[in-house]
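Q: no sequence for this one, just the structure:
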């Protein structure tokens, strides 16, 4: 019997998903993969709660190799960075890092970033995965007139985040460096399992830990060694619940090119200096970011928030908190209503009472 061939599927207009150097390792570990910012990423392995709890109680490891890395060098590297960021890069010293913002020209943020000072006249900037191309274009535009060289090293590096209260203890036998002596935001060269890496005592979970910069070609072997000593692989699902409990903003949710960044609790990131977009950031924000909790019903991004009969905002990030045992959310609400103690959140057409709580929801030891 002959069969009529099926019509060829219409070509997709979407570009193929990018893969990190650890893609094969995720599949071996049984990860459930999902699209995220143009990348094929693991959302979970054993389950979000198990991975979340492992990071809170011991240590987990995340693949964050989709993040972008830009190297900024030259005699005017510092003055350039001072002009395009809000935090004071001049206070950094070699081997130190800090959180920073790339402000837009007309309000909002181009991105929120981390800057690592490598040496005099040399810095490394880590940017969000979905913003790599946008950030690169933005920085190149504003580098004109500065004696500075920008190099996009995003394909060179894999980035692994080992997070949890026992992170330093578990890594120490396999490193040549006294990890316990390194303070928060330290950035330093080290040997780890025989590999030359750069370590930063930074993270996005509310726990202690290290982010490991390793050559992409060596990442899979290093990942396997971390799992072999009992560090739990963790996916995007746990990363999101952990950062939400810690009150950390996520670009595209709490920050964007249209959201006033001082709506957040991060006013300390803006220092008194000349920088791009200063006039817009100096204006009072029309909204404020607040924390909310419900007794039972989970809140999700986009759910309306009410004060009485008036919608005053919306949920930017929400989930059930594995650590606290109840639903939590961050919400952008009109500044005039931000001080209220109670609100209502509309969930699938029904309103539920919500209580305002201070951010962060959880503080690590």
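A: Yes, it's here. Predicted, not measured: the structure shown is a model, and the values here were computed from it.
Q: CA only for contacts and neighbour counts going forward, please
A: OK.
Q: Tell me where the chain has helices.
A: Assigned by DSSP state H, the helices in the chain fall at 23-28, 48-57, 77-84, 132-143, 167-171, 219-228, 236-245, 278-282.
Q: Would you mind finding the most buried of those?
A: helix 236-245 (a mean of 23; mean count of other CA atoms under 10 Å).
Q: quick one, what contacts the nearest residue to residue 52 once chain neighbours are set aside?
A: Closest residue to residue 52 apart from its sequence neighbours, by CA to CA, 6 or more residues apart in numbering: residue 238 at 4.9 Å. By CA atoms under 8 Å, 6 or more residues apart in numbering, the contact list for residue 238 reads 43-44, 48-49, 51-52.
Q: before we move on, what about residue 85?
A: With contact set as CA under 8 Å, 6+ apart, residue 85 has these partners: 100-103, 275-276.
Q: one more time with 7 Å
A: Contacts for residue 85 (CA atoms under 7 Å, 6 or more residues apart in numbering) come out as 100-103, 275.
Q: Please convert those to CSV, extending it with distance to residue 146 and neighbour count.
A: Below are the contacts of residue 85 laid out as CSV (distance: CA to CA, whole Å; neighbours: other CA atoms under 10 Å):
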residue, distance to residue 146, neighbour count
100, 20, 21
101, 20, 21
102, 17, 24
103, 18, 27
275, 14, 20
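Q: burial count for residue 357?
A: 16 (other CA atoms under 10 Å).
Q: gap between it and residue 291?
A: 5 Å (CA to CA, to the nearest Å).
Q: swap in residue 195?
A: Residue 195 is 42 Å from residue 291, by CA to CA.
Q: Alongside the first one, take a look at this:
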């Protein structure tokens, strides 16, 4: 039985097409459609309900030591209010999940995990905790809204004082407000655009949703669903758990080496990653040059030999052509190479291109 986010009724009222995703019932699109929603985020602004994501508190004298061991990134040089992305590995070096850690204070961290992995992640943390630390799943208490796009900040500044908005990317302001509603404002997102994610009490979610949409009308703000969230993150080449990574794919193979600090004294999975020496696979970008759209789980060939498999693929509204990401054997594909993917028994041509496919101009 799928759960409903606090905004379920608002989605139905707005004409959202509801589908099951990550254990929740969520809108895949609204009446405007995926293409218009995607373009609104790239050129104006879009509002997403991401309340299905999970939130876990990590508190206590040994909170930092636990994060250092359980996660691959390094957290000992963070300032209060800073956010940091990190994979979480198993003992074999595969990826349990990828998540974001916010530092509220030396003994208080706020962790955001993927919806479908929420329970798995929480149990993993509990199973590996040590010393004076408490992990608490607080997901039910929080709603999360993502206001994204080049006009996002204009809209937000109508509703809160400038000092409440984080100045830097991957920073957050705790215990603040938007339109008088208590929340956390985080300068993060999953679209490749400027914007914020707001964490607030579930009971206030619908009120905040309505206020944002009303105040963003002049800037072209529209509600956006899972469809546009996926096409936007794909243009920005942002990996998605269960696609570009899973329990069998290491963060080094999927291009997340920047968030794996091998110089750290230890973390779960470090020994396995060291044993493997260099990664055996790598994530690449494909621009489809033939006819057709390449989706996930399509075999990828070079000169007739299979070298890997696609992990995500779609037609990108802003770029105007189809793209895909793939995991291929290390050393088999370089930028500019011509490859093929097998789509329903037919080979579709593609060219290896640099990631990300799309990068916003500052």
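A: Structure received. Everything quoted here is computed from the prediction, not taken from an experiment.
Q: ok, residue 195 and residue 291 of structure 1, which is more surrounded?
A: Shown here are residue 195 of structure 1 and residue 291; by other CA under 10 Å, residue 291 has more neighbours (24 against 16).
Q: residues contacting the more buried one?
A: Neighbouring residues of residue 291 of structure 1 by CA under 7 Å, 6+ apart: 329-331, 356-359.
Q: cutoff 10 Å now
A: When contacts are counted by CA atoms under 10 Å, 6 or more residues apart in numbering, residue 291 of structure 1 is found next to 244-245, 247, 315, 317-318, 328-332, 338, 354-361.
Q: Name the nearest residue to the spatially most central residue of structure 2, ignoring sequence neighbours.
A: With distances taken as CA atoms, centre = their mean, residue 190 lies nearest the centre of structure 2, 4.8 Å away. Of all residues not flanking residue 190 of structure 2 in the chain, residue 233 sits nearest, at 5.7 Å (CA to CA, 6+ apart).
Q: what do we get in structure 1 for the one you found?
A: Under the alignment by TM-score structural alignment, residue 233 of structure 2 pairs with residue 243 in structure 1.
Q: hey, where'd the strands end up in the stretch 151-300 of structure 2?
A: Secondary structure of the stretch 151-300 of structure 2 (DSSP state E, counting those that start in this stretch): strands at 172-178, 181-186, 195-201, 222-224, 281-288, 299-302.
Q: In CSV: these, plus distance to residue 361 of structure 2.
A: Listed next are the strands of the stretch 151-300 of structure 2 as CSV, based on distance: least, CA to CA, whole Å:
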stretch, distance to residue 361 of structure 2
strand 172-178, 23
strand 181-186, 21
strand 195-201, 14
strand 222-224, 22
strand 281-288, 20
strand 299-302, 32
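Q: what do we get in structure 1 for residue 292 of structure 2?
A: Checking TM-score structural alignment: residue 292 of structure 2 goes with residue 297.
Q: Quick one: neighbours of its match, just the number.
A: 17.
Q: how close does it sit to residue 323 of structure 1?
A: For residue 297 of structure 1, the distance to residue 323 of structure 1 (CA to CA) stands at 16 Å.
Q: same deal with residue 301 of structure 1?
A: Counting by CA to CA - residue 301 of structure 1 and residue 323 of structure 1 are separated by 20 Å.
Q: cool, residue 200 of structure 1 as well?
A: Applying CA to CA to residue 200 of structure 1 and residue 323 of structure 1 gives a distance of 26 Å.
Q: out of those two, which sits in the busier spot?
A: residue 200 (24 against 15).
Q: hang on, isn't that one packed against residue 182?
A: Yes: with contact defined as CA atoms under 10 Å, residue 200 of structure 1 counts as touching residue 182 (9.0 Å).
Q: shared neighbours, those two?
A: residue 188.
Q: correct me, but residue 159 of structure 1 touches residue 129?
A: No: at 11.8 Å, residue 159 of structure 1 does not count as touching residue 129 under the criterion of CA under 10 Å.
Q: what touches both of those two?
A: Here residue 159 of structure 1 and residue 129 have 64-69 as joint contacts, going by CA under 10 Å, 6+ apart.
Q: filter the residues you listed to the buried ones?
A: 64-69 (16 or more other CA atoms under 10 Å).
Q: quick one: which of those is nearest to residue 169 of structure 1?
A: residue 64 (21.6 Å; CA to CA).
Q: Map that closest one onto structure 2.
A: Using TM-score structural alignment, the partner of residue 64 of structure 1 in structure 2 is residue 50.
Q: Against residue 200 of structure 2, how distant is that match?
A: Residue 50 of structure 2 is 12 Å from residue 200 of structure 2, by CA to CA.
Q: Common neighbours of those two, please.
A: What both residue 50 of structure 2 and residue 200 touch, as defined by CA under 10 Å, 6+ apart, is the set 143-145.
Q: and the counterpart of residue 141 of structure 2 in structure 1, how many residues sit next to it?
A: Alignment note (TM-score structural alignment): residue 141 of structure 2 maps to residue 156 of structure 1. By the criterion of other CA under 10 Å, residue 156 of structure 1 has 14 neighbours.
Q: Lovely, talk soon.
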